[in-house]
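S.K.: Kindly return the folded structure for what I paste below:
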Amino acid sequence: MTAPLLFDPNAQAEARARARATGMFLQELACAEIIERLKAVNRQFKSVTIVTGFPESWSIAFPSAKLVPDEDLLELSPGQHDLVIHAMALHHCNDPIGQVVQCGRALKPDGLFMGVCFGGQTLTELRSALSIAETDLRGGLSPRITPMAEIRELGALLQRAGLALPVADSLKIPTSYCDIYHLMRDLRDMGETNIMTARQKTFTCKSLFDRAQEVFAAEFPSDGGRIACTFDLVFLSGWAPHASQPKALKPGSVTKSLQQALEEAKSSLGN
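M.R.: Modelled structure (predicted):
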């Protein structure tokens, strides 16, 4: 039996079709952060592919890269690339593990995988305000915001995909909005509206959002009467295994404790 899809591909296509250039600021920020991380690697990549649902935002920074849609089955050939970037799409994948595995298989030995997506702290304020409002007015909850993975869970994808030297870090982006409607317009312009299969598909009355705005303003105020909202970007990196990479020591091979090493270092500095 096939497991039900968490995300609706038709709803995703419609959401992305409504996206606007003015809503691509987080895509652009993610792209700039990836470029800075690549500078630290200090290597020239000759065969780059980018998995993204927003190719326009990434093609400018990587004009020679192959752009691949973030579909369930990625258009990647095994062992063909020295850099694969999964760009702002893992949080809306029905099978994120499978996505990273496919990217890893597309790498040449010692090739680099990099990923960026929204993490678990994204829109926590909006999630809380909507939950309280819906409980107050309806006595229950509807799936309105994507359940996004925490950094530890996303980092574990790298190891499960068999990538070496895995690293995961996050960037919190505090923002403020005039009101909840301003925030929801931004999410629409980003192409990041609710695409969950189990989402409520009937019209939502304005009173729910008005109540959520009251909660938002009371619980998460910002300067000037605005409301505070957090976006959380998680960055992932891992390498296709290669003999030249550092290897972890075998269990039991350590000959001295950390305390002994520190005492020896302190002694040598004293001398």
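S.K.: From now on I want contacts and neighbour counts done on CA atoms only, so please keep to that.
M.R.: Fine.
S.K.: Start and end of stretch 59-68, how far apart?
M.R.: 11 Å (Cα to Cα, to the nearest Å).
S.K.: quick one: contacts of that stretch?
M.R.: Residues outside stretch 59-68 that contact it (Cα atoms under 8 Å, 6 or more residues apart in numbering) are 31, 47-52, 55, 74-76.
S.K.: Going by neighbour count, which of those residues comes out on top?
M.R.: Neighbour counts for the contacts of stretch 59-68 peak at Val51, which has 26 neighbours (criterion: other Cα atoms under 10 Å).
S.K.: looking at this, that one is in a strand?
M.R.: Yes - assessed by DSSP: H, G, I helix; E, B strand; the rest coil, Val51 belongs to a strand.
S.K.: gap between it and Ala32?
M.R.: Applying Cα to Cα to Val51 and Ala32 gives a distance of 16 Å.
S.K.: and Ala198, how many neighbours?
M.R.: When neighbours are counted by other Cα under 10 Å, Ala198 comes out with 15.
S.K.: Could you also give me the structure for this next sequence, so I can compare it with the first?
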Amino acid sequence: MTASPGPPQIFDSRRRAAKLARGKKTFAAADFLHVRAAENAVNSLEVILRDFTDAVDLSARPGPFARLLADSAAAGRVGAVHTPGDDAARAAPGAGPLGLPDQSQDLIVSLMSLHWANDLPGALAQIRRALRPDGLFLGALLGAGTLKELRAVLTEAELEVRGGAQARVSPFADGFDGAALLQRAGFALPVSDVDRLTVRYPDLYALVRDLRAMGETNALAGAVRPMSRAMLARAAELYAERFADPDGRIRATFEIVHLAGWAPHEGQQKPLPRGSAKVRLADALGVREWTGEED
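M.R.: Okay, here's the model as predicted:
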């Protein structure tokens, strides 16, 4: 019997970990996306008035969440947050076993790491299994609109200079699929929200410096031909021509997909069965119902 193939290897986990390690010293100067994701997670915990005794943070950069949680109203309801493994292990979620016993955690957080998972549904399923019934998962990952400008100019510049182009910006999950991904992984009451922001830079080179500090530069699997100076210079020209404001600063789009889901529990709210409604929707809205059979 032939073993079924695993998920496609979209990302090189070793390359991703190396880039993350190189950016560690400069990360604090470019942590704004991580801070934004952590703020959303902490805000969610502040309005959920229950205790989370056992908690882990699977983020490759756990600092922003730990800092913001410590200063929040939710701090007293969340136990000591552990960060299992090292930065390299958390850099590529789903690459191996999660390392947490089933049903061992009340809260699991993963911020700005899951977009590097080769098997995102599998990584989410591992997280769900590690949660106790009625345990909470809070996640954030980059969405499909992220760096759309950079993707366009790098492709065109490489086509012009070399006559062919490689993928140099990661494929990101569509934010509108977030709730479906959670549901597929077995979460109850899934919630997904897309946060879009535009960041302005003096030029392409400043954007690349931030991406390097974040550890978010190209870690796609397979042989990657280095960018030449001519290619990068042409990409900078195209960026300035097409995506610059009147003051000359360029725009970079980022999407953060915020996720929240609960491990199933019998005491959770459940949708009513189909056909059980006692009031017609048209009556509730005070409108006429059209059946399609009117003259």
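S.K.: Where is the longest helix in the first structure?
M.R.: helix 25-41 (DSSP state H).
S.K.: What is the distance between that helix and the centre of its chain?
M.R.: 13 Å (Cα atoms, centre = their mean, to the nearest Å).
S.K.: And that helix, what's buried?
M.R.: 26-27, 30-31, 33-34, 38 (16 or more other Cα atoms under 10 Å).
S.K.: Please identify which helix or strand holds Gly238 of the first structure.
M.R.: If you go by DSSP states H and E, Gly238 of the first structure is part of strand 227-239.
S.K.: State the span of the second structure onto which that strand is aligned.
M.R.: Taking TM-score structural alignment as the measure, the second structure aligns residues 250-262 with strand 227-239 of the first structure.
S.K.: Flag every buried residue along that stretch.
M.R.: So for stretch 250-262 of the second structure, counting by 16+ other Cα under 10 Å, buried means 250-252, 254-262.
S.K.: again, but for stretch 232-243 of the second structure
M.R.: Neighbour-count burial for stretch 232-243 of the second structure [16+ other Cα under 10 Å]: 232, 234-236, 238-240, 243.
S.K.: Format the residues you listed as a markdown table; extra columns: distance to Ala221 of the second structure.
M.R.: A markdown table is the format used below for these (distance: Cα to Cα, whole Å):
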| residue | distance to Ala221 of the second structure |
| --- | --- |
| Leu232 | 21 |
| Arg234 | 25 |
| Ala235 | 23 |
| Ala236 | 25 |
| Leu238 | 27 |
| Tyr239 | 26 |
| Ala240 | 29 |
| Phe243 | 29 |
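S.K.: so which of the residues you listed comes closest to Ala144 of the second structure?
M.R.: Phe243 (18.1 Å; Cα to Cα).
S.K.: The closest one is in contact with Arg251, isn't it?
M.R.: Yes - using Cα atoms under 8 Å, Phe243 of the second structure is in contact with Arg251, at 5.8 Å.
S.K.: Common neighbours of these two, please.
M.R.: Joint contacts of Phe243 of the second structure and Arg251 (Cα under 8 Å, 6+ apart) are Glu149.
S.K.: Against Asp179 of the first structure, how distant is the residue most central in space within the first structure?
M.R.: Nearest residue to the geometric centre of the first structure (Cα atoms, centre = their mean): Cys117, 1.3 Å. Distance of Cys117 of the first structure to Asp179 of the first structure, computed by Cα to Cα: 25 Å.
S.K.: ok, back up a step: next secondary structure element downstream of the strand holding Gly238 of the first structure?
M.R.: Following strand 227-239 of the first structure in sequence, per DSSP H and E, is helix 258-270.
S.K.: Can you give me the buried ones in that next one?
M.R.: Of the residues in helix 258-270 of the first structure, none is buried (16+ other Cα under 10 Å).
S.K.: gap between that helix and the chain center?
M.R.: Per Cα atoms, centre = their mean, the centroid offset for helix 258-270 of the first structure relative to its chain is 41 Å.
S.K.: picking up where we left off before, what lines up with the residue nearest to the centre of the first structure in the second structure?
M.R.: So Cys117 of the first structure corresponds to Leu141, using TM-score structural alignment.
S.K.: Can you tell me, leaving aside adjacent residues, what's nearest to that match?
M.R.: Met112 (4.6 Å; Cα to Cα, 6 or more residues apart in numbering).
S.K.: What is the aligned counterpart of the one you found in the first structure?
M.R.: Match for Met112 of the second structure (TM-score structural alignment): Met88.
S.K.: Gln27 of the first structure versus that match, what's the distance?
M.R.: Counting by Cα to Cα, the gap from Met88 of the first structure to Gln27 of the first structure is 7 Å.
S.K.: Show me where the stretch 101-250 of the second structure has its helices.
M.R.: 120-130, 148-162, 178-184, 204-214, 229-242 (DSSP state H, counting those that start in this stretch).
S.K.: packing partners for the fourth one?
M.R.: Read that as helix 204-214 of the second structure. Packed against helix 204-214 of the second structure by the contact rule (3 or more Cα pairs under 8 Å, 6 or more residues apart in numbering; DSSP states H and E) you find helix 13-22, helix 229-242.
S.K.: Next, the angle from it to helix 32-47.
M.R.: Counting by axes from the mean of the first three to the mean of the last three Cα atoms, to 10 degrees, helix 204-214 of the second structure lies at 50 degrees to helix 32-47.
S.K.: same thing with the last one?
M.R.: Relative orientation of helix 229-242 of the second structure versus helix 32-47 (the same axes, to 10 degrees): 60 degrees.
S.K.: elements contacting helix 229-242 of the second structure?
M.R.: Using 3+ Cα pairs under 8 Å, 6+ apart: helix 229-242 of the second structure touches helix 148-162, helix 204-214.
S.K.: TSV for these, including mean neighbour count and distance to Ile108 of the second structure?
M.R.: TSV is the format used below for these (neighbours: other Cα atoms under 10 Å; distance: least, Cα to Cα, whole Å):
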stretch	mean neighbour count	distance to Ile108 of the second structure
helix 148-162	17	30
helix 204-214	18	22
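S.K.: now the ones you listed as a markdown table including distance to Ala221 of the second structure?
M.R.: Below are those laid out as a markdown table (distance: least, Cα to Cα, whole Å):
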| stretch | distance to Ala221 of the second structure |
| --- | --- |
| helix 148-162 | 17 |
| helix 204-214 | 18 |
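S.K.: who wins for proximity to Ser228 of the second structure among those helices?
M.R.: Using Cα to Cα, the nearest of these to Ser228 of the second structure is helix 148-162, at 9.0 Å.
S.K.: so how far does that closest one sit from its counterpart in the first structure?
M.R.: In the superposition against the first structure, helix 148-162 of the second structure averages 1.4 Å from its aligned positions (mean Cα distance after the TM-score superposition for the first structure).
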